[in-house]
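K.L.:
sharing a model that was predicted from the sequence below.
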Amino acid sequence: MGTEEQGLGGDLRLGGRSVARVGFGMGSLGRTEDSAASRDRGVSVLRQAFDDGVRIFDTAHFYGAGHANSLLAEAFAGNRDEVVVATKAGARATPEGPAPMTAAQHPDELRASVEDNLATLASDYVDIVYLRRMDFRPGLVVEEDQMVNLEDQLAELIALREEGKVRGIGLSHVRKEQVEAALPAGIVAVQNIYNLLDRRDEGLLELCRDHDAAWIPYFPLGGGGSFFGLPRVVDDPVVIEIAHAMGVTPQQVGMAWLLEHSPNTAVISGTSNPDHLRENLSAGRISLDAEAMRRLDTRHVAGD
């Protein structure tokens, strides 16, 4: 076992481009305070990620009610076309509520969400918009007045794509049958909960691979706090043992397993700390040998 100079996990096709398979998630930066010093640190981390080869930046307008997007806008004002910005529609921020977001599933709300993203990103297009459904737990489940047909939602996103405001359509928090129904719309990526210890969507991953759609899981290391309560990959004893033997961190092992497990997978991990950024990106250069993969492949808890 060891590390290889293979870039950030190799490349995959996303948004019509070939990009490194290790990306940057904006959730952490979206939660930082919006002060001058904090903004400078956030923009610096984003530019460092770009300089180190990251091209996928995963965001949402409801991350800090536009704060995460505004950091991206500042960081890449001069080279917007060099990055793939993936955002989400289907929810809106509720900064004063018990949860940071609430459902906004109707077609007009999806359009409004895209427009909000364009405004805070200071861009006339987004590379990918994930339709974030809320049909099942864990996470928020919509009330009856927010139950909307998938077909109506896709029709609105297709219209936005035809207008040039959206370049690619993705799906998030969806079931396999929903992805199958949506494939004719040209789905480029899917985001569901998936990690070493939670593989309930293995069949969906395989469907995406068979149809050249990127698989970009959220909570790639489990966790998610009390709201989601997922097993934490970094606490798994086999992960810890392998990490110790390799001289790397459990987080790096968990991310490296995802990249090794399927070639259509990209790993998104965010931080506001430059040192943590380097640690995350180094996961894309870790090579797990056959014995390590065999041991890790037996570790799934959910989806047995």
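P.N.:
Thanks, I have the structure now. Numbering: from 1, shown residues only.
K.L.:
going forward, measure contacts and count neighbours with C-alpha atoms only.
P.N.:
OK.
K.L.:
endpoints of stretch 171-187, how far apart?
P.N.:
Using Cα to Cα, to the nearest Å, one end of stretch 171-187 lies 7 Å from the other.
K.L.:
same check, this time on stretch 111-129
P.N.:
With Cα to Cα as the measure, stretch 111-129 spans 11 Å from end to end.
K.L.:
and for it, what are the contacting residues?
P.N.:
Residues from elsewhere that reach stretch 111-129 (Cα atoms under 8 Å, 6 or more residues apart in numbering): 15, 60-61, 66-67, 69-70, 72-73, 80, 84-92, 156-157, 160, 164-170.
K.L.:
among the residues you listed, name the buried ones.
P.N.:
Buried residues within the contacts of stretch 111-129, counting neighbours by 16 or more other Cα atoms under 10 Å: 15, 60-61, 66-67, 69-70, 72-73, 80, 84-92, 156-157, 160, 165-170.
K.L.:
now intersect the residues you listed with the strands, please.
P.N.:
With DSSP state E as the criterion, strands contain Val84, Val85, Ala86, Thr87, Lys88, Ala89, Ala91, Arg92, Ile169, Gly170 from among the buried ones among the contacts of stretch 111-129.
K.L.:
for comparison:
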Amino acid sequence: MNSTGDTTGTWLLGDLPVRRVGLGAMRLPGRVAFDNSSVSDRDRSIRVLRRAVDLGVNHIDTAAFYFSARRSANELIGAALAPYPDDLVIATKVGPRRDRAGDWATWARPDELRGDVEENLRQLGRDRLDVVNMRVNEVSSPHIAEYVGELARLRDAGLIRHIGVSGVDAAALAAARKEAPIVCVQNPFGLGRTRPGDAELLRTCTAEGITFVPFFAIAGGAGHEGAEGNPATAALAEIAAAHGASPAQIRLAWTLHQGPNVLAIPGTGDPDHVDQNVAAGTIRLTPREVRALGTVTG
């Protein structure tokens, strides 16, 4: 099954049109995400990026904290794609921090976000970031208004075009929207890994025209390898066979069928998987197949 991003449909991130299947950059620096000792083959990672763009992908999700001992996702993106195509949208995120050894350090304070934004700008070689997602955790989520307020000031200063939020529930999204327009929500979400409140959040995003951008949509944090290693339900195996697709592709297709405002940003360090992920965007599941795979409950 081969395809290009042109056939997967488009949606808007703010005022920026993107194809619904994008590329997550987390796996580009290392074979194992967030393992500093796991270093990717540089040429292979660059092939992944160039192959994605050749297939029509124009939405890449990255972060300054995506790095291994000798690789940085942002710098790989610049090396592979600069000068950037006019329609390429690069979304990044701030909040989490890793030290030089790769260990998770303290969460950024609101007054530290400017430095994190400027570091993303430097690494990517850009004057303005298309989308910056504020990633929150259980500690920072109650203070999301302070964080988004700071990003709004950076937007007013011309460093950011659009603001998104990540790791939020409906209440945190509401608090963030009081500080600035929010163009997207980026949360963990996928077949077999929905959480209480996901249905409500997805309904809110759809009603308000907010783009929903799931990560780990294939299988947790394990990518294609994890998808093949997880026990597939009978329905998943049957539907995959009917479409001549892999279970991972059906998982992506199911995610995209949750609404026209739902995007996918599968991450991979394998050029062949880029083709498979883009092709998944062309799979049309029937309503019966979607129900057989499972529904999102509130």
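P.N.:
In hand now; what should we look at? This one's a predicted model, so the numbers in the text were calculated from it and none came from an experiment.
K.L.:
okay if I get the ones in strands among the buried ones among the contacts of stretch 111-129 of structure 1 as TSV plus distance to Asp11 of structure 1?
P.N.:
What follows is those, written out as TSV (distance: Cα to Cα, whole Å):
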residue	distance to Asp11 of structure 1
Val84	13
Val85	16
Ala86	17
Thr87	20
Lys88	23
Ala89	26
Ala91	30
Arg92	32
Ile169	20
Gly170	19
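K.L.:
looking at the residues you listed, which one is closest to Ala36 of structure 1?
P.N.:
Closest to Ala36 of structure 1 out of these is Val85 (23.5 Å), distances taken as Cα to Cα.
K.L.:
which SSE is the closest residue to Gly27 of structure 1 other than its chain neighbours in?
P.N.:
Nearest residue to Gly27 of structure 1 in three dimensions, chain neighbours excluded: Tyr63, at 6.0 Å (Cα to Cα, 6 or more residues apart in numbering). Counting by DSSP states H and E, no helix or strand carries Tyr63 of structure 1.
K.L.:
so what does Tyr63 of structure 1 match up with in structure 2?
P.N.:
Alignment note (TM-score structural alignment): Tyr63 of structure 1 maps to Tyr66 of structure 2.
K.L.:
thought that match was touching Leu76?
P.N.:
No. Checked against Cα atoms under 8 Å, the pair Tyr66 of structure 2 and Leu76 is beyond contact range at 10.6 Å.
K.L.:
give me the common contacts of those two.
P.N.:
By Cα under 8 Å, 6+ apart, Tyr66 of structure 2 and Leu76 have these common neighbours: Pro29.
K.L.:
which residues of structure 1 does stretch 41-55 of structure 2 align to?
P.N.:
Aligned by TM-score structural alignment, stretch 41-55 of structure 2 falls on residues 38-52 of structure 1.
K.L.:
make sure the residue nearest to Gly27 of structure 1 is actually in contact with Ala93.
P.N.:
Yes. With contact defined as Cα under 8 Å, Tyr63 of structure 1 reaches Ala93; the gap is 7.4 Å.
K.L.:
neighbour-wise, which of the two wins?
P.N.:
Using other Cα atoms under 10 Å as the criterion, Tyr63 of structure 1 and Ala93 rank with Tyr63 on top: 22 against 19.
K.L.:
and the more buried one, how far from Gln251 of structure 1?
P.N.:
The gap separating Tyr63 of structure 1 from Gln251 of structure 1 is 23 Å, by Cα to Cα.
K.L.:
which helix or strand contains Phe24 of structure 1?
P.N.:
strand 22-25.
K.L.:
ok, average deviation of that strand from structure 2?
P.N.:
Its matched residues in structure 2 lie on average 0.2 Å from strand 22-25 of structure 1 after superposition (mean Cα distance after the TM-score superposition for structure 1).
K.L.:
I'd like to know which elements the helix or strand following that strand is packed against.
P.N.:
Heading C-terminal from strand 22-25 of structure 1, the first helix or strand you meet, by DSSP H and E, is helix 27-30. For helix 27-30 of structure 1, the packing partners by 3 or more Cα pairs under 8 Å, 6 or more residues apart in numbering; DSSP states H and E come out as helix 67-75.
K.L.:
the helix it packs on vs structure 2 - mean distance after superposition?
P.N.:
Compared with structure 2 after the fit, helix 67-75 of structure 1 shows a mean deviation of 0.7 Å (mean Cα distance after the TM-score superposition for structure 1).
K.L.:
how about Leu259 of structure 1, what's its partner in structure 2?
P.N.:
Leu259 of structure 1 maps onto Leu256 in structure 2, by TM-score structural alignment.
K.L.:
check contacts around that match.
P.N.:
Arg20, Val262, Leu263, Ala264, Gly281.
K.L.:
swap in Val233 of structure 1?
P.N.:
Neighbouring residues of Val233 of structure 1 by Cα under 8 Å, 6+ apart: Asn195, Leu196, Leu197, Leu221, Gly222, Gly223, Val239, Pro250, Gln251, Gly254.
K.L.:
relative to Glu291 of structure 1, how far out is it?
P.N.:
Relative to Glu291 of structure 1, Val233 of structure 1 is positioned 18 Å away (Cα to Cα).
K.L.:
how about the secondary structure of Tyr130 of structure 1?
P.N.:
strand (DSSP: H, G, I helix; E, B strand; the rest coil).
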